[in-house]
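# Starting from these lines, generate the structure:
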Amino acid sequence: MAEDSGITKSNFEFWLHKALEWGQITIPESQQDVCLHLPELQEFLLQIYGALKHTNCTGAVQKFPLIGQLLGRLCWNPFVVGHDECQKILMWCLCCLYSGEPQNPVELKANSWIQISLCHLLSLSGLGHHDGDIDNFITTLGLTSADYYVKLVENPQASCHPAIFGTTEEFFKNALLETDGALEVMTVMQVFTRCFLQAYQENNEQRKFPLKAYFPHNPHSLLRAFLRQPSDLPAAGLHQHLIHIAEMLKAIVKTNCMRSSSNLFDIWFLFIHFGEWADMAAEHLLVSEAESSDALLWLLVFYYDPNDENQQRSQTMLESRSLCEHLITLSRTPALSARDLLVAVNGELSRKQPATKELAVHLIISFLLFTANGHAIAREFITHFAVTYGEVSRISSLLSRIAHRVSQLEVKYQRTVKLANDLLQILKSVG
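Model (predicted):
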């Protein structure tokens, strides 16, 4: 036992015995005894945390062979975790045990257990108790879990340690895979990323982890490019930065797709975190006069279809370019009507393969929000389009995301923000 940490063998055994006892006696007795011992338990857990924060998982098990059993029982005791301070310290302890790069089966197994335990604690700190097995709860994550994700977004613990951030990342990966990249999941991911970065930047602790620790499997140059603030770039500089991101991604994808599909997924997964760059690409495709449409179009195609089949990507590019050119023509058409756009869109979408319809919807919404002709017909068009194509949920997610992004920009976007909010109200009435 680690005597130098102030934790004696008898002290550790006392609390392990208590944890076992609390799980076996009747609820009223257990609650009363836990409440009686909470101040002492909190002090003991702080000592445990002090001993764990300077070691790794294997070292912790060597110091405290039964640490997993103790923390596990405490994590699942409703009266212990109902105490905010104890719950927070338990979370700290679990983070210390988490292995960023597991070296053996013990650490792999420990990571799995820690992720489940952290999921449990995070859900209690943002939602109520979830009945049933936590494994079943995790496996049902998907579109119905949006509220859960939003609570994670609101939880400041997400920025305090890479282990907690990594746990949340696993949830998002599972949700993306199980929903085949649903736009709603992408949107919540991007909200989470914005909140995480804001909390990270406001965290002034001297021993703050570097951002690379939160994104260990991605090229640092690409991460730096995504982290640039669009508001800090002039209009021309923003367009060039979009081209820079597109060219960098294209080169990285070309290199990594030859290695493994998991590398490609990691790159795409990073891009999803910073989806505002895809929104800006769609906007610039429709309003920019620059000769760079291919690069921006490729960026959007990769965002919606990271599949490595070159022939399929070429077909997606061809179809998307056709729609983009059509929309640009319509943006310059005098006296454009909502019916004109609906007829044109119907003709274009009828030829689309299913995966690229999402990209088409993104371009259409960008047309409505960022061109004068689009503004004029948006309210009339949106009702028919959403109902005809059953796209209320997808369009609502896009509108919310774009409105949030442009609301933080120049005054000239105020009309766009108001239009987006008006369209959201219309969609609520038809949804």
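
# Going by C-alpha atoms from here, please, whenever you check contacts or count neighbours.
Will do.

# so how far does stretch 96-105 reach from one end to the other?
End-to-end distance of stretch 96-105: 18 Å, with C-alpha to C-alpha, to the nearest Å as the criterion.

# Packing partners of the longest helix along the chain?
Ranked by number of residues, the top helix in the chain under DSSP state H is helix 27-52. Contacts defined by 3 or more C-alpha pairs under 8 Å, 6 or more residues apart in numbering; DSSP states H and E place helix 27-52 against helix 9-22, helix 78-81, helix 84-97.

# What residues of it count as buried?
Neighbour counts using 16 or more other C-alpha atoms under 10 Å place 30-31, 34, 38, 41-42, 44-46, 48-52 of helix 27-52 among the buried residues.

# got those residues as JSON lines, with distance to Thr193 columns?
Formatted as JSON lines, the buried residues of helix 27-52 follow (distance: C-alpha to C-alpha, whole Å):
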{"residue": "Ser30", "distance to Thr193": "40"}
{"residue": "Gln31", "distance to Thr193": "38"}
{"residue": "Val34", "distance to Thr193": "37"}
{"residue": "Leu38", "distance to Thr193": "35"}
{"residue": "Leu41", "distance to Thr193": "35"}
{"residue": "Gln42", "distance to Thr193": "32"}
{"residue": "Phe44", "distance to Thr193": "34"}
{"residue": "Leu45", "distance to Thr193": "31"}
{"residue": "Leu46", "distance to Thr193": "30"}
{"residue": "Ile48", "distance to Thr193": "31"}
{"residue": "Tyr49", "distance to Thr193": "28"}
{"residue": "Gly50", "distance to Thr193": "30"}
{"residue": "Ala51", "distance to Thr193": "31"}
{"residue": "Leu52", "distance to Thr193": "28"}
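
# could you pull out the helices for the stretch 301-431 of the chain?
Secondary structure of the stretch 301-431 of the chain (DSSP state H, counting those that start in this stretch): helices at 310-331, 338-349, 354-370, 372-389, 392-406, 414-430.

# One more: the stretch 51-200 of the chain?
So, for the stretch 51-200 of the chain - with DSSP H, counting those that start in this stretch - the helices run 57-63, 67-75, 78-81, 84-97, 105-126, 134-139, 146-154, 162-178, 183-202.

# Tell me which of those helices is the most buried.
Greatest average neighbour count among the helices of the stretch 51-200 of the chain goes to helix 84-97 (a mean of 21), per mean count of other C-alpha atoms under 10 Å.

# by how many degrees do that helix and helix 27-52 diverge?
When axes from the mean of the first three to the mean of the last three C-alpha atoms, to 10 degrees is applied, the directions of helix 84-97 and helix 27-52 differ by 40 degrees.

# One more sequence to fold, the one below, so I can look at both together:
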Amino acid sequence: MAALPELQVSFWMDKAVTWGQATSPSIQLDAGRHLNSLRNFLQQLLQALQSMSSTTDAMKNLPFVGQFLGRLCWNPYVTADGECRRLLLQCVWRLYSADPHNAVERKANEWIQNLLCHLTSEEEGSVVYALKKHSGSIPQQYYSETFKKMVALLTEEVSRNHITSANSSERCSCDHLYAVSVACVPLVTCPLAAPLVGALLKRPVSCGCSHLSKEFIDAVSSAWLSKKLVMEDLAVIALWCQSLSSLERAILSLLESVLADQGSVIHSLETTVTDSLLPKASALHCHLSLVVNDVFRSVLMVMEENLAVRALIQVFTSCFLQIRTAQKPQFQENPPLRAFFPHVPHNLLTPLLTTPSDVPKEAWLKHLCWIWELIQEILCERNEGGEEEEEDEQGSQRRRRAVFETWFLLVQCGHWLDAAAELLVSVGSEESEPLLFLLTFYHHPTNRGHQNTQQNMVAREAWSHLRIFFLTHTLPPEKLSSVKELLSSTHSTNLVLHLLLNFAVFSRASTSSASEVIQKLQIEAGMRCKAAWMLSSVQHRLNRTDSLDARVHSRLKTLQDSLGPAHALNCA
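Below is the predicted model of the structure:
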């Protein structure tokens, strides 16, 4: 565009100097009379800045611009006018360099950050302070109204599509969005700034470069995790889409909240997981789901036997599947379900991701036998002969990966293990084989130095003894001692406890008989927390079942109460 007329530039520069901070009534009156003309000039200046390729280019062709904008931004009577303030802010954004190349641009960035912060500051020397001193207005009222107007204007500008220039010679709009994000860093915890923060996060990227500063992303992530910032769900999810490090912080925060105070989390795990928004984000964006599950894998490999971690993963997967099913009609372009589980043998997905509530109870055994057969095929897979040693090693790694992914999916779909444990209360010896195998593999995927056959023997021995206790209503001392020994074993505690609690909840024995068995087994304090997590897993599955058994729910509640208050459990 044509250069700004020299006389016009000189006139407005003189006015900016004369007005200063508008301390006298005559100057304030003069400023008020010229506001309309000033708006027109600022619009011309904005168009001139939009045609510049860089901040350096703008400073070279418009050497007056920095001093001119700075003086006007410090004038409370100019900035009180909504249109003038909008144009001033747009001009300032145009001078910000997302990637400064020299000292001039770095200095300009620093000046702009300070300028935007002082526009809403109440400190001595600021615009608000000057207004209070010279006009007697209430600073908090001015601050609040000015801040609301600034946020509204910025939010409108950020949300507009026309902010992206069609002229290839002009600077990318991401530079200006970047400038706004920098100015927002000290404001992210202010409730009034939430709409602007959300608009910045949800603004689609118009080119390959980042349009938000790292400082802004980090500040928003920290504020949201510490509950100092309230944003709509899609804004939070947009944050994670743009910053995987913020997503990882959110996942670790969820894990820490579950592990740090397990007693209080037990009965509210589903609420805790849902409130984290991670299941919803995973259901909407496949790549976020893959990141979440990768973190879960890493944690599970380190804390394989931690029941709180297992319960968290199971409830998370359940919430994820429920949200994805509910939202599927709205998101037809969502990838197929198998894309969310790329490492799992596909033939396992259907039987395991189908919930027990979607299968008639009389078909549970057949369904679990189907799962057992598929897992047996994976575990028994052998390399065919004739391969080179290097290929054998690669094949071995693939098989180990397949076994781990199979077990991880089993943890994610732990509701089927609860269903297997429930069936073991009533099935015969022959039907118990596949169910005991699944329970053993679930609790001992790496064997911990033991053989599978030994673990299966432990499971069968515990199951046999528990059948006697709960089905014949007798308590042979020698068998009771055997179960107590298995419960105290480092390597079989979780497996035996899982069986014991399901017998206590689902057997036909009287509640008093079940309590007597548990009392005589003398479950020590450290094990009570494990029991609480297992019972919460059972409760979660039952709560999602259409047909509720009042007797079972009553027994479950009695057992949970017998463990003591959640906050008093020793879950360390």
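
# what TM-score do we get after superposing?
TM-score of the superposed chains, computed with TM-score structural alignment, normalised by the length of the first structure, equals 0.74; 374 aligned residues with a C-alpha RMSD of 3.7 Å.

# I'd like to know how far Ala236 of the first structure sits from Ala290 of the first structure.
10 Å.

# Equivalent analysis for Glu283 of the first structure, please.
13 Å.

# Counting neighbours, go ahead and name the busier of the two.
Set side by side, Glu283 of the first structure and Ala290 show more neighbours around Glu283, with 21 against 11, by other C-alpha atoms under 10 Å.

# What residue in the second structure is paired with the more buried one?
Here Glu283 of the first structure is matched to Glu422 in the second structure, going by TM-score structural alignment.

# For its match, I want the exact helix or strand it lies within.
Secondary structure assigned from DSSP states H and E places Glu422 of the second structure in helix 415-423.

# list the helices and strands that helix packs on?
So helix 415-423 of the second structure, by 3+ C-alpha pairs under 8 Å, 6+ apart, packs with helix 364-379, helix 429-443, helix 493-506, helix 525-543.

# angle of it against helix 452-471?
Using the same axes, to 10 degrees, helix 415-423 of the second structure lies at 50 degrees relative to helix 452-471.

# Can you get me the centre-to-centre distance for helix 415-423 of the second structure and its chain?
On the basis of C-alpha atoms, centre = their mean, to the nearest Å, helix 415-423 of the second structure is displaced by 29 Å from the centre of the chain it belongs to.

# Of all the helices of the stretch 51-200 of the first structure, which one is nearest Glu380 of the first structure?
helix 183-202 (24.0 Å; C-alpha to C-alpha).

# Next, the angle from that closest one to helix 293-304.
Using the same axes, to 10 degrees: helix 183-202 of the first structure against helix 293-304 is 100 degrees.

# Now Trp92 of the first structure: closest residue in space that isn't a chain neighbour?
Nearest residue to Trp92 of the first structure in three dimensions, chain neighbours excluded: Tyr49, at 6.9 Å (C-alpha to C-alpha, 6 or more residues apart in numbering).

# so how far is Glu21 of the first structure from that neighbour?
Applying C-alpha to C-alpha to Tyr49 of the first structure and Glu21 of the first structure gives a distance of 23 Å.

# just Ser396 of the first structure next, same as before
Ser396 of the first structure is 51 Å from Glu21 of the first structure, by C-alpha to C-alpha.

# more neighbours, those two?
With neighbours defined as other C-alpha under 10 Å, Ser396 of the first structure and Glu21 compare such that Ser396 has more, 22 against 13.

# What residue in the second structure is paired with that one?
Using TM-score structural alignment, the equivalent of Ser396 of the first structure in the second structure is Ala532.

# was I right about its match contacting Leu563?
Yes. Using C-alpha atoms under 8 Å, Ala532 of the second structure is in contact with Leu563, at 7.2 Å.

# I'd say Glu283 of the first structure and Ser366 touch.
Yes. The pair Glu283 of the first structure and Ser366 passes the contact test of C-alpha under 8 Å, sitting 5.7 Å apart.

# what about Leu177 of the second structure, how many residues close to it?
With other C-alpha under 10 Å as criterion, Leu177 of the second structure counts 26.

# rewinding a little: looking at the helices and strands packed on helix 415-423 of the second structure, which is nearest to Gln141 of the second structure?
helix 525-543 (50.4 Å).

# which helices and strands does that closest one pack with?
helix 307-327, helix 415-423, helix 493-506, helix 550-562.

# Buried ones in it, by neighbour count?
Result for helix 525-543 of the second structure [16+ other C-alpha under 10 Å]: buried residues 527-542.

# Relative to the first structure, what is the average displacement of it?
Compared with the first structure after fitting, helix 525-543 of the second structure has a mean deviation of 2.1 Å; criterion: mean C-alpha distance after the TM-score superposition for the first structure.

# got the angle for that helix vs helix 415-423?
Taking the same axes, to 10 degrees, one finds helix 525-543 of the second structure and helix 415-423 inclined to each other by 100 degrees.

# how about the nearest residue to Glu241 of the first structure, chain neighbours excluded?
Rather than Glu, residue 241 of the first structure is His. Per C-alpha to C-alpha, 6+ apart, closest to His241 of the first structure is Ala225, 8.0 Å.

# Just give me the match in the second structure for that neighbour.
Aligned partner of Ala225 of the first structure by TM-score structural alignment: Pro351.

# Tell me roughly how far the strand or helix carrying that match lies from the first structure on average.
Using DSSP H and E, Pro351 of the second structure sits within helix 346-353. In the superposition against the first structure, helix 346-353 of the second structure averages 1.1 Å from its aligned positions (mean C-alpha distance after the TM-score superposition for the first structure).

# related to what we said a few turns ago, out of the helices of the stretch 301-431 of the first structure, nearest to Cys86 of the first structure?
helix 392-406 (36.3 Å).

# For the match of Ala225 of the first structure, list the residues it contacts.
By C-alpha atoms under 8 Å, 6 or more residues apart in numbering, the residues touching Pro351 of the second structure are 367, 370-371.

# Check these against Trp93 of the second structure and report the nearest one.
Closest to Trp93 of the second structure, out of all of those and judged by C-alpha to C-alpha, is Ile371, at 59.7 Å.

# any chance of the helices of the stretch 301-431 of the first structure in CSV, plus distance to Ile134 of the first structure?
Shown next, in CSV, are the helices of the stretch 301-431 of the first structure (distance: least, C-alpha to C-alpha, whole Å):
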stretch, distance to Ile134 of the first structure
helix 310-331, 39
helix 338-349, 42
helix 354-370, 33
helix 372-389, 37
helix 392-406, 28
helix 414-430, 33
